[in-house]
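J.: Sequence first, predicted model second:
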Amino acid sequence: MPFTRILVLVVGVVAVAMGLLWVGQGLGYVHWPAKGNFMLDQREWAVKGALLALLGVIAIWWSRRR
């Protein structure tokens, strides 16, 4: 697997993880790293997180295709 595909795979996995964290924070399910975080219970961060996770899934798909 060429270096570029490995890099895109790693970036995709990180994007999915970060996107899901943002969705959890935006919907108020995840109160990490702090209770006073500006992202908590803000629906716009749930939408941004969902888009980031989707881009991560696309990056993973691209890196795994032949």
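T.: That came through fine.
J.: okay, CA-based contacts and neighbour counts for the rest of this
T.: OK.
J.: Not counting its neighbours along the chain, what's nearest the most centrally placed residue in the chain?
T.: Nearest to the geometric centre of the chain sits residue 19, at 2.2 Å (C-alpha atoms, centre = their mean). Using C-alpha to C-alpha, 6 or more residues apart in numbering and skipping the chain neighbours, the partner closest in space to residue 19 is residue 49 (3.9 Å).
J.: same thing with residue 43?
T.: Nearest residue to residue 43, sequence neighbours excluded (C-alpha to C-alpha, 6+ apart): residue 26, at 5.2 Å.
J.: let's bring in a second model and compare:
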Amino acid sequence: MSRRLRMVIGGLLVGIGLLWTLQGLGVVGGSVMSGVTLWAVIGPVVAVLGLSLALSGRHHT
């Protein structure tokens, strides 16, 4: 996988993870995911995986 692709996918995963976290915590409403604790747990996991992927793309030689 190319460096740029890793960084783009990683960035998208970080954004999705943050959104899911905020929905799970009830900060962002208007979804069936809003206020559901499961998404407050899954969101940070996805965000950390995305950050890891983006950083691996940044430091990949």
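T.: Sure, I can see it. Keep in mind that what you see is a predicted model, and the values were worked out from it rather than measured.
J.: ok so, going back, show me what the residue nearest to the centre of structure 1 lines up with in structure 2.
T.: Alignment note (TM-score structural alignment): residue 19 of structure 1 maps to residue 17 of structure 2.
J.: mean shift between the helix or strand its match falls within and structure 1?
T.: If you go by DSSP states H and E, residue 17 of structure 2 is part of helix 3-24. Its matched residues in structure 1 lie on average 0.3 Å from helix 3-24 of structure 2 after superposition (mean C-alpha distance after the TM-score superposition for structure 1).
J.: Check which residues of that helix are buried.
T.: 3, 6-7, 9-24 (16 or more other C-alpha atoms under 10 Å).
J.: circling back: hang on, isn't the residue nearest to residue 19 of structure 1 packed against residue 27?
T.: No - with contact defined as C-alpha atoms under 8 Å, residue 49 of structure 1 does not reach residue 27; the gap is 10.4 Å.
J.: Which residue of these two possesses the greater neighbour count?
T.: Applying other C-alpha atoms under 10 Å to residue 49 of structure 1 and residue 27 shows that residue 49 carries more neighbours, namely 24 against 19.
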